[in-house]
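Q: here is my input, please return the structure:
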Amino acid sequence: MALSRAIETRKPAAERICCDPLAERFLGAKYRMLLWGRPFRDVVEGQIERRFAGHHYYVIARTRYFDDLLQQRLAGGAKQLVILGAGYDSRPYRFADRLGGVQVFEVDHPATSTAKQAKIRALIGEIPANVAYVAVDFTVDTLADKLLARGYRATRPTVFLWEGVTPYLDLAAVDRVLSFVMDSAAGSAIVFDYILRSVVDGTCTLRGAANEFAKMGRTSEPLSFGIDEGQAPAFLASRGFQNVVDVGAQELSDRYFDPHGKHRYIKPWWRIISGEVGSALGVVEP
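A: Down below sits the predicted model:
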């Protein structure tokens, strides 16, 4: 993911879809070598596309979509940001100028959280005072308990970013997170991506879907959770969310790729959905 963001960031400002200057600094030496020169980066981009059809262009469009939504929610008064499965997400640092007065929580597995903190200290020095790392092992820990212990306040409007995580969970785990979000203040919102259930049950015929499912099945993180095509808005609405927005490859391409980039294939079996906590469901802190 960081490699795709780094390749895109190296492009001229007028051409690139997303910009993450920290992405390449998260990479090891072997991957940083892949960034040498535009012709070489173009070859690497093509190799990623051949190995995982539609992945590279989905990652950069998804990054931009999440960036845009975060900035919209901050402009709308969000007072907390919770990044679930934070990994090497750099938004707390890329958007530091817009996060003044906003408490940020980076949630991830203890091992990943420890490694991330060490990397951030090496890159920028001290971790900003408004950023809290929340180490959660979901096999033994409860998200609410861990967040509350680090200063999370359920009465503050919060934006939850959940990027590239749900396909590797089961329905019960997804529902636990959504239930927690629904207990947040009015005006809180979540955005996450998901895959079509047909990928998991083996009936998806979209280009690259079977290949990705097979390759991930040989790793420690197989694809296991999906939502039936066209049913994601109802999935969120049935759990109490309002103003649900569901977008996929076509919408992302129309929004971010100019006519010269329409040939770039965004994998259509991954989609992005967002929803809000309604005014009757949460209490807002004065």
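
Q: C-alpha only now, for contacts and for neighbours.
A: Will do.

Q: identify the residues contacting the residue nearest in space to the middle of the chain.
A: For the chain, the residue nearest the mean C-alpha position is Glu163 (1.9 Å; CA atoms, centre = their mean). Residues in contact with Glu163 (CA atoms under 8 Å, 6 or more residues apart in numbering) are Leu84, Gly85, Ala86, Val191, Phe192, Asp193.

Q: please generate a structure for the following sequence too, so the two can be compared:
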Amino acid sequence: MKSKSMSTPEKAAVSRAMEMLFAEKERLYIDKYSKEFLTGFNRFFINIMKHEGVRNWIMSLMEKAGPGIYGGFISRTKYMDDVLEAAIANKFDAVVNLGGGYDTKCLRFDFKGLEYYHVDQKPVMDNYKKIMSGLEGGIPAHVKFVPIDFNTQNLGNELVKAGYDKDKRTLFLWEGVTQYITLEAVVGTLEYIASCLKGSQVVFTYVPKSLFTSSETFPEYRKVIKLAKRVGEEWITGLESEKISEFIEQCGLVLIEDVGNTDYKKRYFEPIAREMAIMPIERIAYAEVKE
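A: Below you'll find the predicted structure:
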């Protein structure tokens, strides 16, 4: 039985909303929508954090519970925002947000005619649509919803039902999902993406396999894994970061870049002189479909 806990989509939404509490020169991105997807308690949580002293105290508690998790969340959001911005500028045809949760990219960006498919489990999707329909402007016309269980349903079949054509150059965003599903589901999804039009791309987060296989690796995060399991959100799949290029090639893709905490610090935080702990237990792989 699942313990009562904040849902994974809402955890990510809280982190995105928190970034708006910092001074404009320190923010990695602008997101005025994420707070709208929070429950009453978390709205209160965000409101009291407007006070710098309270915010610093709460963030110190968060760091003790999960070092660098907040920094990791906002870094991956920034990275995927940058990849999406480039795809829009390069006139891609479609964006597919896999496991999109309460992500607000479809509200924050001008898609300039691109199709946008928001893919997630039906209960998450239903709540997401309900909240979005109540926002000023409602659900954007370019947004299409695709309910799916990655472990049991075929991504290609479900996208086709929603009107997607894989002969369109597409950016696939896949944030915070792969550790929760089977390796077979990860491989199957990447192989489907590899069957799409040349030049299509995928950017996805993953956790190192050593996190599961060696208790000596990242010992300070063992409790994070245990807590996830206790609340019914068990981490079951990791990838070998030192072999990520080979793994992606086996799935039919070519690696563009593999990044992690040290890369985020250099790209995002050092230029603005912002001190930020970033978890080393999650990385991002960015790959492309080649002939």
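
Q: ok, the contacts of Glu163 of the first structure vs Arg264 of the first structure, which is closest?
A: Of all the contacts of Glu163 of the first structure, Arg264 of the first structure sits closest to Asp193, with 19.6 Å by CA to CA.

Q: let's verify the aligned partner of that closest one in the second structure: helix, strand, or coil?
A: Here Asp193 of the first structure is matched to Thr205 in the second structure, going by TM-score structural alignment. Three-state call for Thr205 of the second structure (DSSP: H, G, I helix; E, B strand; the rest coil): strand.

Q: what's the answer for Phe138 of the first structure, then?
A: Using three-state DSSP, the structure places Phe138 of the first structure in coil.

Q: with Arg121 of the first structure instead?
A: Taking three-state DSSP, the label given to Arg121 of the first structure is helix.

Q: let me see the contact set for the aligned residue in the second structure for it.
A: Residue correspondence to the second structure (TM-score structural alignment): Arg121 of the first structure is matched to Ser133. Ser133 of the second structure makes contacts with Ile139, as judged by CA under 8 Å, 6+ apart.

Q: which residues in the stretch 1-150 of the first structure form strands?
A: Remark: strands assigned in the stretch 1-150 of the first structure by DSSP state E, counting those that start in this stretch are 80-84, 103-108, 131-135.

Q: do you know which of those strands lies nearest Ala249 of the first structure?
A: Taking those one by one with CA to CA, strand 80-84 is closest: 23.0 Å.

Q: sec struct for the alignment partner in the first structure of Phe247 of the second structure, please.
A: Taking TM-score structural alignment, the alignment pairs Phe247 of the second structure with Phe235 from the first structure. With three-state DSSP as the basis, Phe235 of the first structure sits in helix.

Q: now swap in Val159 of the first structure and tell me
A: At Val159 of the first structure the chain is in strand, as set by three-state DSSP.

Q: how many residues are close by the residue mapped onto Val289 of the second structure from the first structure?
A: Superposed on the first structure with TM-score structural alignment, Val289 of the second structure falls opposite Val277. When neighbours are counted by other CA atoms under 10 Å, Val277 of the first structure registers 23.

Q: just checking, Val277 of the first structure touches Gln242?
A: Yes. The criterion here is CA atoms under 8 Å, and Val277 of the first structure meets it with Gln242 at 6.3 Å.

Q: which residues in the stretch 101-250 of the second structure form helices?
A: Counting by DSSP state H, counting those that start in this stretch, the stretch 101-250 of the second structure has these helices, from start to end: 105-108, 122-133, 155-161, 183-194, 210-213, 222-230, 244-250.
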